[in-house]
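[1] Attaching a predicted model along with its sequence, questions to come.
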Amino acid sequence: MAFINPLVSYPQPQIREALLSHYKGRSVDDIPTPSLLIKESVINGNTTRALKRLERTNYKFRAHVKTHKTIEIARKQLGYDLPEYDGKKYDSIVVSTLQEAFSILNHQTQTGDVFVNDIVYGLPNITPDTLVKVVELQKQVKNFRLLVDNIEHLKILKKFSREHEIKTPWSLFVKLDAGTARAGISDDYVLGQVLSEIISSEELSLFGLYVHAGHSYDSRTVEESEAHFFEELETIVKGLNVLKNKVPDYDLETVVGSVGATPTLHSLEHDLFTETSKKVEELVKATEAQIEVHAGNYSICDLQQASTGCINIDNIAVSVLGSVISQYPRRKHPVGELLTNTGVISLSREVSPNFPGFGKVIVDIKYGEWAVNRVSQEHGILQPSNGSDAKLIPIGTKIKIVPNHACITANSYNAYYVIDDDDKVVDIYIPWRGW
């Protein structure tokens, strides 16, 4: 069978069409390795379930697109192209790179397919070279919003407006730290300074408060994820109290309180009826601000998400297709080890607490259970993961590996092979790359 190299054989605009014409309808056994597979029915199910649950709330929704970086999945996240969903459509996203924003907006300009009207840059990256790009993005979308978490950010924005004669105020989310200690304000005094400066400046406009409980990925049960959701909401309420103390007559109903992470979104899908559930309901009712939920990984999922207890393996839509390329009988294990062409670049070095190694191997049951025990740049070392009743997998056998962290794993691939439940290729998604 002829091999198509998507990076060499065709210019960028023709990649999808070339791959589709060659692989559509073929089995995964015909796909070169390593490659990224996405099961269409699973991603549709994950996305539909989340949207239906959100419909039962009064929350706004903002889809994070960094995990997949594709038009096709972004549309699904916002309520389009789902066979079992005909509910509310959303138009707000959050991006981790400006390239994601440029890619979506370029698509909308070129095709007239406008489904995004509101973008948040999810990194408090306020530098002059960033703002030059943001100004260009603002020309292509109705609303483009920035995150700030430092008084210096506001000074840079005001200076940039003066120097470039920008008359429209910057729309800002103030980023709060809910306990992750990665980015965001945790000190009430600093928050008060930032809020006061925004409200008193004609060049700045407060859109809302933004929280991401990244540490919720360490949850081990649905109840723990729900507790992190409550923490996110509580952080928003504390921030609103600071705002109220600074400006007593400020209309809090105009403020958006954006909360979310995949585990905390997943907690909403379970009707737990716990004490925390009651506290969440009471807190939301008492909050004057508009509550918005943001999340992204939920549409694809991975072993980290399965470790939270909110989903199971069947909810993971992504896997890496690799090949067994050598055998080492009785090495480091009574059965031995296997070499694959799936190393760090293919899988990442991320680990998950409930699964051994760097990925769970899916292979014919007759070979037993295997996991990715060690990785180097291009090499993966498999070892039996449950006792010694496994058998060496023949060289040349193609295997699927469920990754620990889909966001990092997917970033290594320039094409995604979308498969049906019979492991046949039904579509090709071409992701965006770069910053």
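    The structure has been received and is ready for your questions. Numbering: from 1, shown residues only.
[2] From now on I want contacts and neighbour counts done on CA atoms only, so please keep to that.
    Will do.
[3] how near is Gln99 to Asp187?
    Distance, Gln99 to Asp187, using C-alpha to C-alpha, to the nearest Å: 32 Å.
[4] who's more crowded, these two?
    More crowded of Gln99 and Asp187, by other C-alpha atoms under 10 Å: Gln99, with 16 against 11.
[5] burial of the closest residue to that one other than its chain neighbours, as a residue count?
    Spatial nearest neighbour of Gln99, excluding adjacent residues (C-alpha to C-alpha, 6 or more residues apart in numbering): Trp435 at 5.0 Å. Residues lying near Trp435 (other C-alpha under 10 Å) number 10.
[6] Identify the residues contacting Trp435.
    When contacts are counted by C-alpha atoms under 8 Å, 6 or more residues apart in numbering, Trp435 touches Thr97, Leu98, Gln99, Glu100.
[7] which residues touch the second one?
    Contacts for Leu98 (C-alpha under 8 Å, 6+ apart) come out as Tyr121, Lys133, Val134, Trp435.
[8] Between which two of the residues you listed is the distance greatest?
    Val134 and Trp435 (12.7 Å; C-alpha to C-alpha).
[9] So what's the gap between the longest helix seen in the chain and the chain middle?
    Counting residues, the longest helix found in the chain (DSSP state H) is helix 222-246. Remark: helix 222-246 is offset 22 Å from the chain centroid, using C-alpha atoms, centre = their mean, to the nearest Å.
[10] next up, a second structure to put side by side with the first:
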Amino acid sequence: MAFPHHPLPSEQELKRFYAGKNIGDVPKPAVVLDIAIIKKHCERMLQTVKALDVGFRAHVKTHKTPQIAQLQVGHGNEDANFVASTVLEIEWLAPLLKDLKRQGRRVNILYGIPLVPSQTTWLAKIARELGPRSVSVMIDHPDQIQYLKAFQLEAEFPAHVFIKVDCGYHRAGLPPAMLNKNGLLKKLAEAEKEGYVVILGVYSHNSLSYGGSTSDEAMEYLAAEIVSCREAIKHNSHLLSGKELVISVGATPQVVSSNNLLGSSSSPVTKKLKNLLHNPSESSIPVKIELHAGVYPVLDMQQFSTNARQFAGKLEEEVAISVLAEVCSLYNDGERSKPEALVAAGSLALGREPCKAYPGWGVVSDWRRKPGYSRLIVERISQEHAILAWEDGRNSEIPLDIGQSVRIYPNHACVTGAMYGWYLVVDSSEDRDASNIIDVWVRIGGW
């Protein structure tokens, strides 16, 4: 019996209602994805990791859809590795994973937080359906090892295990010098001998890179993360010897920045990063680098503002996600100290995540309006409504009409997506205005 979760609408019913409509004519707020931009980002990522000869693991927590997951791993014969933040995401993607296996691809999906007891049996049952070597888990405390035995008993084969390294972000994991906390590595080695663990390697996720603003900064974060994981292995080589290990590192800014290595730059950070990717081991243990990232297919204002990839396009060319909202009222006639507009989309439609690059909660696209000398931003936000104003505070009239639809680029795509049960899909490569709905993608929500 499948675990019960939030009821979802029929995808076919949604398509019958939305397909062929113009996004200006649908109920709002709504969230829109431009598949042309998503394809571009996914193809670039696959080309980059292939050229650099490194592994890749696609995070699905941003979009939570099988359609984008498929684009993230492409249609070749390479390994199809994923990471998810909830077991429900893994269950939702199981049909895709089975299909990839039928195509002859090696598939592995990582449950991306340290293993907890309430999820162990459920995860193991999914693993049993997917087959051996299909599921990985994350460990950073010796008390979690008992759940690995429960996993093996239910799945009838061992889980692959990453040891979580803390490279300075302090969300989860152990510092490199403390990887053997309370005998963790020794106990894992014993569990591997007993047959209920397969040690895969070390894993780090450094979201400190979200605070960067240049490509060099993003590359420095990636290099530092690899060095930290390498130190973790070197410091504990006597407990980890015997086979090749994976160093899995990433977050969208630093992984996107790896595309810069394919250019002609010979800057110090470029040389350093290239060398680390090609020569990651500093001990007798052979090491393979794996990059992981999740937001890159859609991006958002936070990610766009890191400028991680050199020569990136304009905002409208890079960010695939936008929120449709309607203008409720206008205040252009001196009612307030400066002109403002009220839209019917607040924190429950956009999220409430800041972005260091500007003082707002979203940026209004130029879609169907005359661009001004300044940007219109979501300056203030409440639960169901938001206030639009000029980013530079100018006293010019807001060039919108009551009832007009606007598209807003959110600060954090992961949080924004979680507000909705499905995405309206458009294609700017076929429709210059990117307004005609060609598909509807249902996403999984909850836990």
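    On my side now, so go ahead. Note that the structure is predicted; figures quoted are calculated from it, not measured.
[11] re earlier: now the helix or strand following the longest helix of the first structure: which residue numbers in the second structure?
    Sequence-wise, the next helix or strand downstream of helix 222-246 of the first structure (DSSP states H and E) is strand 256-259. Following TM-score structural alignment, the aligned partner range for strand 256-259 of the first structure in the second structure is 246-249.
[12] how big is the offset of that stretch relative to the first structure?
    Stretch 246-249 of the second structure: mean distance to aligned residues in the first structure after superposition is 0.9 Å, counting by mean C-alpha distance after the TM-score superposition for the first structure.
[13] Give me the contacts around that stretch.
    So stretch 246-249 of the second structure is contacted by 200-206, 222, 225-226, 229-230, 287-292 (C-alpha under 8 Å, 6+ apart).
[14] One more: stretch 315-322 of the second structure?
    Contacts of stretch 315-322 of the second structure (C-alpha under 8 Å, 6+ apart): 31-35, 37-38, 297-301, 304, 312, 365, 407-410, 413.
[15] same check, this time on stretch 130-143 of the first structure
    Contacts with stretch 130-143 of the first structure, where a contact means C-alpha under 8 Å, 6+ apart, come from Leu98, Ala101, Phe102, Leu105, Thr109, Val116, Asn117, Asp118, Ile119, Phe144.
[16] Please spell out the PyMOL selection for the buried subset of the residues you listed.
    Buried subset of those, written as a PyMOL selection, criterion 16 or more other C-alpha atoms under 10 Å:
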select buried, resi 98+101+102+105+116+118+119+144
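[17] Out of the contacts of stretch 130-143 of the first structure, flag the one nearest to His333 of the first structure.
    His333 of the first structure has its nearest neighbour among the contacts of stretch 130-143 of the first structure in Leu98, at 46.7 Å by C-alpha to C-alpha.
[18] Distance check, the counterpart of the closest one in the second structure against Lys125 of the second structure.
    In the second structure, the residue equivalent to Leu98 of the first structure is Val87, according to TM-score structural alignment. Distance, Val87 of the second structure to Lys125 of the second structure, by C-alpha to C-alpha: 11 Å.
[19] Likewise for Leu291 of the second structure?
    With distances taken as C-alpha to C-alpha, Leu291 of the second structure is found 27 Å from Lys125 of the second structure.
[20] Please say which of the two ends up with more neighbours.
    More crowded of Leu291 of the second structure and Lys125, by other C-alpha under 10 Å: Leu291, with 26 against 16.
[21] In the first structure, what residue corresponds to the more buried one?
    Per TM-score structural alignment, the equivalent position to Leu291 of the second structure in the first structure is Val293.
[22] For that match, which three-state class applies?
    Using DSSP: H, G, I helix; E, B strand; the rest coil, the structure places Val293 of the first structure in strand.
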